[in-house]
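A.B. asks: Using only what follows, build the 3D model:
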Amino acid sequence: MIVTVTANPAIDRTLALPHELARGDVQRLTGSESQAGGKGINVSRALRASKLDNLAVFPASADDDFTNLVEAEGLRMLPVPIEGRVRTNFAITESDGTTTKLNEPGPHLSADEADALVAAVIAASRDAEWLVLAGSLPRGLDSSFYAALIEAVRAELGEAAPRVAVDSSDAPLKALLASGTRVQLIKPNAFELAELSGIADGDALEADPQLAADAAGWALENGADAVLATLGGAGAIYRDATTSLFAAPPPTRVRSTVGAGDSSLAGYLLASVTGAPPERALAQAVAHGSAAASLPGSGVPSPEQTRPDLVRITHLASSTKENAS
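C.D. replies: I've put the predicted structure just below:
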């Protein structure tokens, strides 16, 4: 079983345009949809589509529109009551697959609400294989929250604590890696990995898998046991202490990139819980992400829609020095 935590959930509203977005003009949509979102929820949705048991934990009142959307979708959930309302995020998708995102700020969580969220995660994690901490943090939670949450889970559960995967960015991810709290996996995209490692150009990492793998070495030295970094349409790299891999995706007609990275993480976890080696887990991650990108809106693929057999795996050098030798 996998537990996902979405500390700053959102109602995702996707607006589809039949052409390029024209700023300042009135434009007609070809469609719109609303669904419960946030990175952890997206991971839970992708896991459920592959029939892997999971539980989504998030702060929201029982009567919040967000909670109602999660319930209507049939996701297993553990909402933690708060006073504020869940935010709405907007994604504008163009005909060529270009996506523009507009995110509202989240509610402000009180200290008591934060403590209740920690307690709920500990309780949910007792039988979990993985604990996934995904997305940004709402107002009221310090950037050190993820590190404190992981330590609280491990203090309570000891050796029974689940492995931890983190898909976040900016201050929360930097604070976690600076805290000394180790995690089994982080899943940045190329631009987040560039920021972490002090490289100015995320585009350069997307274009050069070896450079991305080299950049991932910084995270290995600063709290991560492994890095799964998505490189947009180019695929993804995986790196741990002994393995450095690049996976190129099968040909894909991109319809929407919303949630594709979350589906990649779900694909990795699906393979991981079966004991798959890194090569197979990375192939499933890229297959899931590519299949998600071929679907409209924030759709998630079924196992039948993924083609890990068409993903091309290449072994990379583990460091720049090795690559030059």
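A.B. asks: okay, CA-based contacts and neighbour counts for the rest of this
C.D. replies: Will do.
A.B. asks: ok, G74 - how many residues close by?
C.D. replies: Using other Cα atoms under 10 Å, G74 has 11 other residues around it.
A.B. asks: which other residues reach stretch 197-211?
C.D. replies: 190-195, 212, 215-216, 218-219, 231-232, 234, 236-237, 246, 316-317, 320 (Cα atoms under 8 Å, 6 or more residues apart in numbering).
A.B. asks: Next up, the contacts around the nearest residue to A226 once chain neighbours are set aside.
C.D. replies: Of all residues not flanking A226 in the chain, D240 sits nearest, at 4.3 Å (Cα to Cα, 6 or more residues apart in numbering). Listed by Cα under 8 Å, 6+ apart, the contact partners of D240 are L220, D225, A226, V227.
A.B. asks: likewise P18?
C.D. replies: L29, T30, E94, S95.
A.B. asks: And it, how far from S256?
C.D. replies: When distance is defined by Cα to Cα, to the nearest Å, P18 is 13 Å away from S256.
A.B. asks: sorry, back to before: JSON lines for the contacts of P18, including neighbour count, secondary structure and distance to E206?
C.D. replies: Below are the contacts of P18 laid out as JSON lines (neighbours: other Cα atoms under 10 Å; DSSP: H, G, I helix; E, B strand; the rest coil; distance: Cα to Cα, whole Å):
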{"residue": "L29", "neighbour count": "14", "secondary structure": "coil", "distance to E206": "31"}
{"residue": "T30", "neighbour count": "10", "secondary structure": "coil", "distance to E206": "31"}
{"residue": "E94", "neighbour count": "19", "secondary structure": "coil", "distance to E206": "22"}
{"residue": "S95", "neighbour count": "15", "secondary structure": "coil", "distance to E206": "23"}
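A.B. asks: so which of these comes closest to R87?
C.D. replies: L29 (22.2 Å; Cα to Cα).
A.B. asks: dump the residue contacts of the closest one.
C.D. replies: L15, A16, L17, P18.
A.B. asks: so A175 makes contact with S168?
C.D. replies: No: A175 is not in contact with S168 according to Cα atoms under 8 Å; the separation is 10.8 Å.
A.B. asks: the more surrounded of those two?
C.D. replies: S168 (22 against 18).
A.B. asks: just checking, the more buried one touches S143?
C.D. replies: No: S168 is beyond contact range of S143, at 10.9 Å (criterion: Cα under 8 Å).
A.B. asks: show me the contacts for L231.
C.D. replies: Applying Cα under 8 Å, 6+ apart, the residues contacting L231 are N189, A190, L205, E206, A207, I237.
A.B. asks: Next, the structure of the following sequence, for comparison with the previous one:
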Amino acid sequence: MILTLTPNPSVDHTLEVDGLVRGEVLRVQATRAHPGGKGVNVARALSGANVPTRAVLPVGGGGGAELTALLGDLPRTTVPIEGETRANVTVAEADGTTTKLNAPGPVLSPAETRTLLDTVEDELTKGPDWLVACGSLPGGTPTDFYVRVARLASHYGVPLALDASGPPLVEAARAGSVTLLKPNHEELEELTARTLSTVGDVVAAAREVLSWGNEQALVTLGGHGAILVDDTCSWWARGPLVRARSTVGAGDCALAGFLSEDGPPDKGLARAVSWGAAAVSLPGTTVPTPDHVAAHETTVVAEPDPHQRIDTL
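C.D. replies: Now for the predicted structure:
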């Protein structure tokens, strides 16, 4: 069973337009609303593939009620808060370009933050196979929140996968004890404070991050695939080119694919890229089903050419 934690979930509204033109009145071709937040997306993708999962998330106000309704029968433990669960807007253009407008979300009180951590700890006592902690932090939450989560996971012997950005990612990565870090290209550059232009740059940066006490790094590269690095080897994988409808949630689905089954690292990487490619081909934050994923076969290369530029992969 895979437990997910989403400190700042959302209701994601997607508007599909032919093209986004500032200052103009545009005709929307389709609208969609999905439950959102990175950990929520991971849980939805896993549940759709019949992988046992449970989502932990705070909810509040009318937005929280809408989110709860959209989650349907997804197994979950919710933490009531006084603030309003945020709503995000994505504008998806016909050529696959997506523009995201992410609201900041509620402000959690210290007591609410403590209750959220206590809820995670209670779920950890039940022995999940993974804890997946994902996404931005709501206001009022200390930037070392994910460091605290990592300590809880370590205490209960549960592997931790972390997908975050900014100071919360930096603090957790430098504190170590993360089993699987899932930065994208830009986030890995932020972590190591340098430009990463080649495969060798990415692998070296990932190894630096692992030297801080972490075990694996799954670096997603958008349309250029993904690179997986541990202390012994590195792998690069890419799926077939697909017509992109929305990139929102693709990295979350890639993480879900990686964690969906036990097995060797290269097989997990292949699943990650397949699930991510399937997600990109779907509208809004729709998560792929196994039927969608089956159409996206991948190629995996062990110890890829370090001189290969990322933008030419």
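A.B. asks: Got a TM-score for the pair?
C.D. replies: TM-score of the superposed chains, computed with TM-score structural alignment, normalised by the length of structure 2, equals 0.92; 305 aligned residues with a Cα RMSD of 1.8 Å.
A.B. asks: Strands of structure 1, start to end?
C.D. replies: In structure 1, the strands defined using DSSP state E lie at 2-6, 10-16, 31-37, 54-59, 77-80, 87-93, 99-103, 130-134, 163-167, 185-186, 226-230, 236-240, 244-248, 312-315.
A.B. asks: need these in CSV with distance to A324 of structure 1, can you?
C.D. replies: Formatted as CSV, the strands of structure 1 follow (distance: least, Cα to Cα, whole Å):
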stretch, distance to A324 of structure 1
strand 2-6, 40
strand 10-16, 45
strand 31-37, 43
strand 54-59, 43
strand 77-80, 49
strand 87-93, 41
strand 99-103, 38
strand 130-134, 36
strand 163-167, 31
strand 185-186, 27
strand 226-230, 22
strand 236-240, 18
strand 244-248, 15
strand 312-315, 15
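A.B. asks: Can you tell me which of those strands is nearest to Y268 of structure 1?
C.D. replies: strand 226-230 (8.6 Å).
A.B. asks: Where in structure 2 does that closest one fall?
C.D. replies: Mapping strand 226-230 of structure 1 onto structure 2 (TM-score structural alignment) gives residues 216-220.
A.B. asks: what's the average distance of that stretch to structure 1?
C.D. replies: Following superposition, stretch 216-220 of structure 2 is found to deviate from structure 1 by 0.5 Å on average (mean Cα distance after the TM-score superposition for structure 1).
A.B. asks: Then stretch 115-123 of structure 2?
C.D. replies: So stretch 115-123 of structure 2 averages 0.7 Å relative to structure 1 (mean Cα distance after the TM-score superposition for structure 1).
A.B. asks: what does I186 of structure 1 align to in structure 2?
C.D. replies: By TM-score structural alignment, I186 of structure 1 lines up with L181 in structure 2.
A.B. asks: residues touching its match, list them.
C.D. replies: A161, L162, D163, A173, N214, Q216, A217, L218.
A.B. asks: at 10 Å instead, please
C.D. replies: Each residue near L181 of structure 2 by Cα atoms under 10 Å, 6 or more residues apart in numbering is listed here: 160-164, 169, 172-173, 188, 206, 209-210, 214-219, 228-229, 255.
A.B. asks: how many neighbours does P306 of structure 2 have?
C.D. replies: 14.
A.B. asks: Quick check, T298 of structure 2 in contact with V273.
C.D. replies: Yes: T298 of structure 2 is in contact with V273 according to Cα atoms under 10 Å; the separation is 6.9 Å.
A.B. asks: Give me the common contacts of A175 and S168 of structure 1.
C.D. replies: Y146.
A.B. asks: residues near E208 of structure 2, how many?
C.D. replies: Neighbour number of E208 of structure 2 under other Cα under 10 Å is 14.
A.B. asks: ok, now T247 of structure 2?
C.D. replies: T247 of structure 2: 24 neighbours (other Cα under 10 Å).
A.B. asks: cool, R23 of structure 1 as well?
C.D. replies: So R23 of structure 1, with other Cα under 10 Å, has 7 neighbours.
A.B. asks: For T99 of structure 2, see how far away the counterpart of it in structure 2 is.
C.D. replies: Under the alignment (TM-score structural alignment), R23 of structure 1 maps onto R22 of structure 2. Separation of R22 of structure 2 from T99 of structure 2 (Cα to Cα): 12 Å.
A.B. asks: At which residues are the helices of structure 1 located?
C.D. replies: For structure 1, applying DSSP state H gives helices covering 39-49, 65-73, 111-124, 145-157, 170-178, 190-197, 202-207, 209-220, 260-272, 278-293, 320-324.
A.B. asks: Tabulate these (CSV), appending distance to L131 of structure 1.
C.D. replies: Listed next are those as CSV, based on distance: least, Cα to Cα, whole Å:
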stretch, distance to L131 of structure 1
helix 39-49, 10
helix 65-73, 19
helix 111-124, 9
helix 145-157, 9
helix 170-178, 15
helix 190-197, 21
helix 202-207, 28
helix 209-220, 19
helix 260-272, 10
helix 278-293, 17
helix 320-324, 32
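A.B. asks: Tell me which of those approaches I11 of structure 1 most closely.
C.D. replies: helix 65-73 (5.9 Å).
A.B. asks: Would you mind pulling the contact partners of the closest one?
C.D. replies: Taking Cα under 10 Å, 6+ apart as the rule, helix 65-73 of structure 1 contacts 9-12, 34-37, 41, 45, 56, 58-62, 74-79, 85-88.
A.B. asks: what residues are shared contacts of S168 and S143 of structure 1?
C.D. replies: S136, L137, K174, L176.
A.B. asks: could you dump those to JSON lines with distance to K51 of structure 1?
C.D. replies: Formatted as JSON lines, the shared contacts of S168 and S143 of structure 1 follow (distance: Cα to Cα, whole Å):
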{"residue": "S136", "distance to K51 of structure 1": "26"}
{"residue": "L137", "distance to K51 of structure 1": "28"}
{"residue": "K174", "distance to K51 of structure 1": "33"}
{"residue": "L176", "distance to K51 of structure 1": "31"}
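A.B. asks: Count the neighbours of F90 of structure 1 for me.
C.D. replies: The number of residues near F90 of structure 1, taken as other Cα under 10 Å, comes to 17.
A.B. asks: Distance-wise, check it relative to L15 of structure 1.
C.D. replies: 7 Å.
A.B. asks: shared neighbours of these two, anything?
C.D. replies: Common contacts of F90 of structure 1 and L15 (Cα under 10 Å, 6+ apart): S34, T100.
A.B. asks: hang on, isn't A49 of structure 1 packed against V300?
C.D. replies: Yes: counting by Cα under 10 Å, A49 of structure 1 touches V300, with 7.2 Å between them.
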